[in-house]
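J.: Sequence first, then the predicted structure:
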Amino acid sequence: MEPIDILILSNGPGEVATWVRPVVRSLRQQFAAQARISLVLSPCPNATGREVAIAQTFPELDRIQGAAHFLPFLLTGKTAENWDWHDRGVVLFLGGDQFFSVVIGKRLGYRIVVYGEWETRWHRWVDRFGVMKPQLIDRAPAKYRDRLSVVGDLMAEVGVGCRDGIVEPVDRPVLVSASTVNQPQPPTTLIGLLPGSKAAKLTQGVPLALAIAQQIYAACPQVRFVLPVAPTLDLPTLAKFADPMFNPILADLPEGAADLAIADEQAYLKTASGLQVELVRQFPAYDTLAQCQFCLTTVGANTAELGSLAVPMIVLLPTYQLDAMRSWDGLPGLLARLPGAGKMFAKLINGWFLRRSRLLAWPNIWAGEAIVPELIGKLQPEQVALLAIDWLHHPEKLAAIRQRLRQVRGTPGAADQLVAIVTEVVAD
């Protein structure tokens, strides 16, 4: 067979982790050695700088170029390492600006396939679209609608191997009251902490998550806590956010202070009270997350991952520092990141955003209702812990949430259907 190139364009950590991963797996299964699969990243306001490191964990990829080299590639068609290209190929858009796929596809002479989550553009020049919902087809110009096909939600591909009872948590009774320590104890209850991966979220998220965990641990000493470490973080950097000498938020949340401890090759965040939060370095940590009774998490792609795994969650958006979040797209993001005045704009934008009534967690967005609680504001650890402890005392509430998450998480298969479109384009 004639060799082909499949060039994937993507950008942020969420797209790389939840879109690129399942698609490249399906591409490799479909094309085997016939295709050379390359990933080129474009700049993203949510980028952490380690998206390449995440992509390097995908064995299906043959070549990767980081966002720092994107503009020269867009303007000249040459990569930093001067990649060669086969005569036939496909540009596959999985995040960023859809216009980039048009420019690069036309320059290389390749067919163009775009995954459209919420919108589709440049219909005249794109060969095929795989879209999340039928409504996108209805909104497309009539003369180009035959180029659009519904493939489903790539977010629903998350943790497919961890589903359908393989490693999902069992709905078992959980005995948690400290007053019942002399009674027979159930298996260890696992709770996950997902404070984020970027400094803006970690600054508030790590102290708050640890402070809440302290409250739960005081009432339920047999509970075990795990914190999956993003591949964009090293352990010393993560630990700084629990260090009062580094993180000023701990002045308001002193119970969220902890030290990094390593024993027998296992790392922990250890508090003065003796609470140990196990740091999970396996990526992705779906097997561990699927065993959690529930998680405390910030907003973002992680809520989609937990929802897809049918893991209940309490979604936290603390506002101790209203100017901390500056990763908006478009004009708001540019204003929030301006030198000097950016702090003022960030406060105004975030204040406006928080006053709007909208759903933030992906499972709630999918369902159009609040399946899992979203807590916003200057959150008090004691109040959040009371909700968590109530869940532990009433496992039937967790079972009901888990069932609703299963209903709305979507059917896996979007990656395979998108790759089927790529296959048709290659054969055309």
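T.: Sure, I can see it.
J.: Every contact and neighbour count from this point should use C-alpha atoms.
T.: Noted.
J.: Where do the strands of the stretch 51-200 of the chain begin and end?
T.: 63-65, 89-93, 111-116, 128-131, 148-150, 190-194 (DSSP state E, counting those that start in this stretch).
J.: try this one next to it:
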Amino acid sequence: MDELFILTNSPGEVSGWVRPVVSELTLLGFAAKISLVVLPCQYASGMEAEYGKEIVGARSVFTFKELWGRAAAVKETKRLVLQLGGDPFFGALLSAKMRCAWMIYTARPRWKSRVDHYFVPDAAAEDRFMLQGVRSDRVTRVGNLIFDSAPECQDPDEARAIMGLREGEEAVSFLAGSRPFEYRDGFAFFSCAAMEFLRKHPNYHAFLPVAPTVDERLLIEGLDKAGLHWEGLSAAEEILWDGPGRIRFIRGSNFEAIKASRLAVAFPGTNNMQITSLCVPLLTVIPLNNAEDIPLDGIPGMIPMSIPGARQLKKKLVYWYSGRLKYASLPNRIAGREIVPEHRGVMTPSMIAGLVEELVNDPERLIMIVRGYSDISPERGAASRIAAKISDYFSQSSSG
């Protein structure tokens, strides 16, 4: 049986890239077997494989190590490696071992002698490939996949009704991300910030959308560590406290919660782009309170924390990298200017509450943030374009 291997790595790529593409392939009646391959990644949550099993259309889920032991070239069977995230090195290895074609969604022209086809997100990336001498017939500009993972700007009144907001009530969404180093303490941190804000604004509620790749045990550990009380059985459903307004954990209606909110507060990540696609004002915060716990790429990320002085060294490296990074939020990085406010450094929940209060009390500023989203060109359809190309490849008569 023909087979498509989709390589991916961390939570954002699985939910923001893989799921939309597999959904589009399913709509096309794609006949080849789809196998999801989870790559090693320092940003992984550990729940990617479990979440991958829930994606309709994906028949098998492997780690790269599991697949490597059984991968081999098979005659009379057409195969393709489609890489949607992760180090291209793994795509090069797997496609070489199985002697099959390799296509990749990326913004940078790497492995030019090995990649059969590139899918790129925008015109800037397309120009970059042309300047590097990559033939135009090997490149397809498809758009940003993340936009296909979130619904289009819907009616906020409908979202408010779904979330149970009554007339005169407002909400703020706090998104603690999908990577363990973020959400382990992030949900508790944002819960405390919500308490500070709600005490001054009793007509508000707080939503805490939980990504599908979050390990609920780590979430609860973080709440318990912070001394917070919560309601729920196997998962936290709501923070129990003595102030006004509710602080609810949202699962399954994440996008509705964001759309119903006056403001969304988030760490940098895939959800930043999803928030912009919903036309909701965004505040990006980057707390560096536990900088030594933030993963780093390359050799610095391999430093064992057991070595004396390693934690202090890593903290300095994180601050150094942060100082060199002009923008952390994806909308700002794509636009090349600050369209959503960013705040970096050691932070307290009170500081976050103050930033939220400042924004919700400034309607003109909120409007300007959303207007700035026009610089991003949120074109949809990347998943369908990739799916069409993949389907065409498998429909060709020659075997790979």
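T.: Ah, there it is. If you're wondering where the values come from, they're calculated on a predicted model, not measured in any experiment.
J.: For residue 49 of structure 1, find the nearest of the strands of the stretch 51-200 of structure 1.
T.: strand 63-65 (12.2 Å; Cα to Cα).
J.: Mind putting the strands of the stretch 51-200 of structure 1 into JSON lines with distance to residue 274 of structure 1 and mean neighbour count?
T.: Formatted as JSON lines, these follow (distance: least, Cα to Cα, whole Å; neighbours: other Cα atoms under 10 Å):
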{"stretch": "strand 63-65", "distance to residue 274 of structure 1": "43", "mean neighbour count": "17"}
{"stretch": "strand 89-93", "distance to residue 274 of structure 1": "48", "mean neighbour count": "25"}
{"stretch": "strand 111-116", "distance to residue 274 of structure 1": "48", "mean neighbour count": "26"}
{"stretch": "strand 128-131", "distance to residue 274 of structure 1": "49", "mean neighbour count": "26"}
{"stretch": "strand 148-150", "distance to residue 274 of structure 1": "51", "mean neighbour count": "22"}
{"stretch": "strand 190-194", "distance to residue 274 of structure 1": "17", "mean neighbour count": "25"}
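J.: quick one: terminal-to-terminal distance for stretch 333-353 of structure 2?
T.: Terminal residues of stretch 333-353 of structure 2 are spaced 25 Å apart (Cα to Cα, to the nearest Å).
J.: Contacts for that stretch, please.
T.: With contact meaning Cα atoms under 8 Å, 6 or more residues apart in numbering, stretch 333-353 of structure 2 is reached by 189-190, 192-194, 196-197, 281-289, 327-329, 331-332, 369, 372-373, 375-376.
J.: Including distance to residue 348 of structure 1, could the strands of the stretch 51-200 of structure 1 go into a markdown table?
T.: A markdown table is the format used below for the strands of the stretch 51-200 of structure 1 (distance: least, Cα to Cα, whole Å):
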| stretch | distance to residue 348 of structure 1 |
| --- | --- |
| strand 63-65 | 36 |
| strand 89-93 | 33 |
| strand 111-116 | 31 |
| strand 128-131 | 34 |
| strand 148-150 | 38 |
| strand 190-194 | 27 |
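J.: Among those, which comes closest to residue 258 of structure 1?
T.: Among the strands of the stretch 51-200 of structure 1, the nearest to residue 258 of structure 1 by Cα to Cα is strand 190-194 (14.3 Å).
J.: and residue 392 of structure 1, which of the strands of the stretch 51-200 of structure 1 is closest to it?
T.: Shortest distance between residue 392 of structure 1 and the strands of the stretch 51-200 of structure 1, using Cα to Cα, is found for strand 190-194: 10.2 Å.
J.: For the closest one, which helices and strands make contact with it?
T.: With contacts taken as 3 or more Cα pairs under 8 Å, 6 or more residues apart in numbering; DSSP states H and E, strand 190-194 of structure 1 sits against strand 224-228, strand 294-297.
J.: Off-centre distance for the shortest one?
T.: For strand 294-297 of structure 1, the distance between its averaged C-alpha position and the chain's averaged C-alpha position is 14 Å (Cα atoms, centre = their mean, to the nearest Å).
J.: circling back to that earlier point, turn the helices and strands packed on strand 190-194 of structure 1 into TSV, columns for distance to residue 303 of structure 1.
T.: Converted to TSV, these look like this (distance: least, Cα to Cα, whole Å):
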stretch	distance to residue 303 of structure 1
strand 224-228	14
strand 294-297	7
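J.: and these, which is most packed in?
T.: Neighbour counts (mean count of other Cα atoms under 10 Å) averaged over each of those peak at strand 294-297, with a mean of 24.
J.: And the longest helix along structure 1 against structure 2, how far off on average?
T.: If you go by DSSP state H, structure 1 has its longest helix at helix 199-219. Helix 199-219 of structure 1 differs from its equivalent in structure 2 by a mean of 2.5 Å after superposition (mean Cα distance after the TM-score superposition for structure 1).
J.: Pull out the buried positions in that helix.
T.: For helix 199-219 of structure 1, the neighbour count (16 or more other Cα atoms under 10 Å) marks 199, 201-217, 219 as buried.
J.: ditto for stretch 111-126 of structure 2
T.: Across stretch 111-126 of structure 2, burial judged by 16+ other Cα under 10 Å covers 115-122, 125-126.
J.: What is the nearest of those residues to residue 173 of structure 2?
T.: Distances from residue 173 of structure 2 to these, taken by Cα to Cα, are shortest for residue 121, at 27.7 Å.
J.: residues in contact with that closest one?
T.: 105-107, 141-145, 382.
J.: What count of nearby residues applies to residue 408 of structure 1?
T.: 19 (other Cα atoms under 10 Å).
J.: And the spatially closest residue to it that is not a sequence neighbour, how far from residue 312 of structure 1?
T.: Distances taken as Cα to Cα, 6 or more residues apart in numbering put residue 367 closest to residue 408 of structure 1, at 6.0 Å, once the chain neighbours are dropped. According to Cα to Cα, residue 367 of structure 1 stands 14 Å off from residue 312 of structure 1.
J.: Out of the buried residues of stretch 111-126 of structure 2, the closest to residue 53 of structure 2 would be?
T.: Nearest member of the buried residues of stretch 111-126 of structure 2 to residue 53 of structure 2, counting by Cα to Cα, is residue 119, at 24.9 Å.
J.: Need the counterpart of the closest one in structure 1.
T.: Superposed on structure 1 with TM-score structural alignment, residue 119 of structure 2 falls opposite residue 130.
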